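1. missing the sequence, but the structure's below:
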């Protein structure tokens, strides 16, 4: 009976549903001035626990009976675990200090390729290089995922296809996928001669399944590679992936997607007057029909001057609109 007053004052209380509740983000304390639990360690521990489920730390590899040294690949002085990497490692602390983060509440360590180099080949860890690569990746990721409003023309949200500007060509690209077959169809349509007339179309079948953004970037890369071989230029490239379009206009960053985007940029620099535009799917129906045709009985093909029969209605509809 003596503890009733303490319980009523809030010693025990329900916070959230118990599933999505987070200690550092939900109001736990019965204090109007500060409802939140504050500690310098809880976020680090949480991050380490989360990382231990996914990162190939040496203790995790050893637990799976992979033969490798247990020494930390960064400091070389202690056994490597997620908790060590986030909290205790002297090299990790140096990384956080270099980026001006006094507490280890955000992990910005090596990418997986660097990690593998250290684990399997014994490469020397470089804190400054880790920081630079992490910041470069973050800048690239932010650039690829934010809206660009510098050029209003590049942010058109048209619902109908529009002819290219005078003296230019228009190249629409799109992807179709069939996961059950483990294949993707890439397709593109080139139109121009100031009236939006058909010039060429092509599709290819690619083995494997990719993330949508990677597949879209791959399609743009292949379309530009094809265009370069024709010797044509002054082209407006349209795609229905805003993320890919934004990434092409952003700084480079290291990832499978980033490398594909870099290929697109390199090819564009070798072709005269390439411009990239994001459009709605309704604008891109012709290219989508070409990519989908890659799965048909007739298979892949390249059409010059005269469009294939399956494409005629789409081209006519675009011109009418």
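-> Cool, got the structure. Source: prediction; values computed, not measured.

2. From now on I want contacts and neighbour counts done on CA atoms only, so please keep to that.
-> Will do.

3. In the protein, mark out all the helices, start to finish.
-> 4-6, 42-52, 58-63, 82-83, 90-98, 112-121, 127-145, 212-230, 242-248, 256-269, 285-293, 309-320 (DSSP state H).

4. so what does the fourth one touch, helix or strand wise?
-> Helix 82-83 makes packing contacts with helix 42-52 when contacts are defined by 3 or more CA pairs under 8 Å, 6 or more residues apart in numbering; DSSP states H and E.

5. Skip the chain neighbours and tell me the closest residue to residue 51.
-> Using CA to CA, 6 or more residues apart in numbering and skipping residues adjacent in sequence, the residue nearest residue 51 is residue 82, 6.0 Å away.

6. Using TSV, lay out the helices of the chain together with distance to residue 185.
-> Formatted as TSV, those follow (distance: least, CA to CA, whole Å):
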stretch	distance to residue 185
helix 4-6	67
helix 42-52	36
helix 58-63	38
helix 82-83	41
helix 90-98	44
helix 112-121	30
helix 127-145	24
helix 212-230	9
helix 242-248	18
helix 256-269	17
helix 285-293	5
helix 309-320	15
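
7. out of these, deepest packed?
-> Stretch with highest mean neighbour count among the helices of the chain: helix 285-293 (a mean of 26; mean count of other CA atoms under 10 Å).

8. Go through the helices of the chain and name the closest to residue 188.
-> Taking CA to CA, helix 285-293 is the member of these nearest to residue 188, at 5.0 Å.

9. List of residues touching the closest one?
-> 172-177, 185-189, 201-204, 299-300, 310-311, 314-315 (CA atoms under 8 Å, 6 or more residues apart in numbering).

10. one step back: residue 45 is in contact with the residue nearest to residue 51, correct?
-> No - counting by CA atoms under 8 Å, residue 82 sits too far from residue 45 to count as a contact (9.2 Å).

11. what residues are shared contacts of the two?
-> In contact with both residue 82 and residue 45: no residue, using CA under 8 Å, 6+ apart.

12. and the comparison structure, right after this:
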């Protein structure tokens, strides 16, 4: 049996009658919960180890050689201390903090920037331990946290120093603290996503009117295993779909995912799930008079962040008009204090 045999003839939805006839109840629920693209797109092959879905020798090598944690454990990372040990010469201080020798253990655990990243992610295990060797720390961390949490921490940490320098240099104007209300008849829609192993994916969306007041909020929980950037893109799609249903014509969309905002600004194409979601968003934009894409930081995105974490494990769609759940009140009050 092929997947196409479970779809309607127009290819835009599931054939509920055939699914009920062929599948068991728990299988029906799983299939019906899979979101289908509203656009007719032919099936293609894509390589999951690259964001654009195109196979590369580099990504295949990385798959075979192992992930960053394996490289760190075997001191295979290109830190200044490892390079000095191999080819000789002096081992200079770490680029991010300019205080200590750039070793694998300092890179991921002991540096102040590393501690800040683990704390921002809410992962207390990342800073556990003193002294010892990198392989001991990696083993300890992997016992405590999921692979997803560790991967996110490593990815965020490797970009933290660059992003903080950009903000300090004034090169990241989108990421400044505080936000402006949408003018000229626009509404502002902020989106965020939660990805946690065993709890599916949650998206949080808040729409604010021209005065900065909450117009409506939305949280959607999916029984899926998306990557963080895929979930962030789905949050944009969820938000725009709700806005279209409400007859909104002019929208500013804000997200703290630079990957998503840049993909929407450039309308870059690829073969992965991420780019299929981007294609669906671009197609939906035609329902509006105007859409603006803005990048912001997590602080300015606090309401959407709260809504994304509001309803874990319960698959479904939750909508609020003007008055959000009481558990999001603190985020709403704090958000108002950031209006410029």
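-> Nice, I can see it. In this text the structure is predicted, and so the values were computed from the model without any measurement.

13. TM-score of the superposition?
-> Once superposed, the chains reach a TM-score of 0.50 (TM-score structural alignment, normalised by the length of structure 1), with 176 aligned residues with a CA RMSD of 3.0 Å.

14. one step back: now which of the contacts of helix 285-293 of structure 1 would you call buried?
-> 172-177, 185-189, 201-204, 300, 311, 314-315 (16 or more other CA atoms under 10 Å).

15. Inside strands: which ones of these?
-> 172-177, 185-189, 201-204 (DSSP state E).

16. and of these, the nearest to residue 266 of structure 1?
-> For those, the minimum distance to residue 266 of structure 1 (CA to CA) is 17.7 Å, reached by residue 173.

17. In contact with the closest one: list those residues for me.
-> Counted by CA under 8 Å, 6+ apart, residue 173 of structure 1 has contacts 186-189, 219-220, 223, 237-239, 284, 287-288.

18. hmm, 10 Å instead?
-> Residue 173 of structure 1 makes contact with 186-190, 201-203, 216-217, 219-224, 237-241, 284-288, 290-291, according to CA atoms under 10 Å, 6 or more residues apart in numbering.

19. measure it to residue 278 of structure 1 for me?
-> Look at residue 173 of structure 1 and residue 278 of structure 1: by CA to CA, to the nearest Å, they are 11 Å apart.

20. what does residue 257 of structure 1 give?
-> Look at residue 257 of structure 1 and residue 278 of structure 1: by CA to CA, they are 18 Å apart.

21. again with residue 170 of structure 1
-> Distance, residue 170 of structure 1 to residue 278 of structure 1, using CA to CA: 13 Å.

22. for residue 121 of structure 1, same thing?
-> Look at residue 121 of structure 1 and residue 278 of structure 1: by CA to CA, they are 43 Å apart.

23. Neighbour count: residue 170 and residue 278 of structure 1, which is higher?
-> More neighbours surround residue 170 than the other of residue 170 of structure 1 and residue 278, with 27 against 23 (other CA atoms under 10 Å).

24. pretty sure that one contacts residue 238?
-> Yes - between residue 170 of structure 1 and residue 238 there is a contact under CA atoms under 10 Å: 7.5 Å.

25. Please identify every residue contacting each of these two.
-> Residues touching both residue 170 of structure 1 and residue 238 (CA under 10 Å, 6+ apart) are residue 275.

26. For residue 170 and residue 278 of structure 1, list the residues in contact with both.
-> Listed as contacting both residue 170 of structure 1 and residue 278 by CA under 10 Å, 6+ apart are 237-238.

27. So which elements touch the longest helix belonging to structure 2?
-> Counting residues, the longest helix in structure 2 under DSSP H turns out to be helix 147-168. Judged by 3 or more CA pairs under 10 Å, 6 or more residues apart in numbering; DSSP states H and E, the packing partners of helix 147-168 of structure 2 are helix 68-73, helix 112-120, helix 134-144.

28. okay, those in CSV with distance to residue 81 of structure 2 and mean neighbour count next?
-> Output for those, formatted as CSV (distance: least, CA to CA, whole Å; neighbours: other CA atoms under 10 Å):
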stretch, distance to residue 81 of structure 2, mean neighbour count
helix 68-73, 12, 18
helix 112-120, 17, 19
helix 134-144, 13, 16
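
29. a markdown table please, covering these and showing distance to residue 84 of structure 2.
-> Listed next are these as a markdown table, based on distance: least, CA to CA, whole Å:
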| stretch | distance to residue 84 of structure 2 |
| --- | --- |
| helix 68-73 | 16 |
| helix 112-120 | 22 |
| helix 134-144 | 17 |
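
30. and residue 251 of structure 2, which of those helices is closest to it?
-> Here helix 112-120 is closest among those (CA to CA), at 29.5 Å.

31. All the helices of the stretch 201-340 of structure 2, residue numbers only.
-> 228-245, 258-266, 273-284, 302-308, 329-337 (DSSP state H, counting those that start in this stretch).

32. burial measure for residue 245 of structure 2, as a count.
-> 9.

33. any idea how far it is from residue 239 of structure 2?
-> For residue 245 of structure 2 relative to residue 239 of structure 2 (CA to CA), the value is 10 Å.

34. And residue 215 of structure 2, by the same measure?
-> 13 Å.

35. hmm, back to that, ok, so of the ones in strands among the buried ones among the contacts of helix 285-293 of structure 1, who is nearest residue 274 of structure 1?
-> Among those, and counting by CA to CA, the member closest to residue 274 of structure 1 is residue 172, at 12.6 Å.

36. Check the gap between that closest one and residue 183 of structure 1 for me.
-> From residue 172 of structure 1 across to residue 183 of structure 1, the span is 21 Å (CA to CA).

37. who's in contact with residue 306 of structure 2?
-> 192-194, 203-206, 219, 327-332.

38. do residue 223 of structure 1 as well
-> Counting by CA under 10 Å, 6+ apart, the residues that residue 223 of structure 1 touches are 171-174, 186-190, 201-203, 217, 237, 264, 267.

39. Can you say which helix or strand has residue 189 of structure 2 in it?
-> Assessed by DSSP states H and E, residue 189 of structure 2 sits inside strand 187-195.

40. Taking helix 228-245 as reference, get the angle to that strand.
-> Interaxial angle of strand 187-195 of structure 2 relative to helix 228-245 (axes from the mean of the first three to the mean of the last three CA atoms, to 10 degrees): 140 degrees.

41. buried ones in strand 187-195 of structure 2?
-> Neighbour counts over strand 187-195 of structure 2 (16+ other CA under 10 Å) mark 187-195 as buried.
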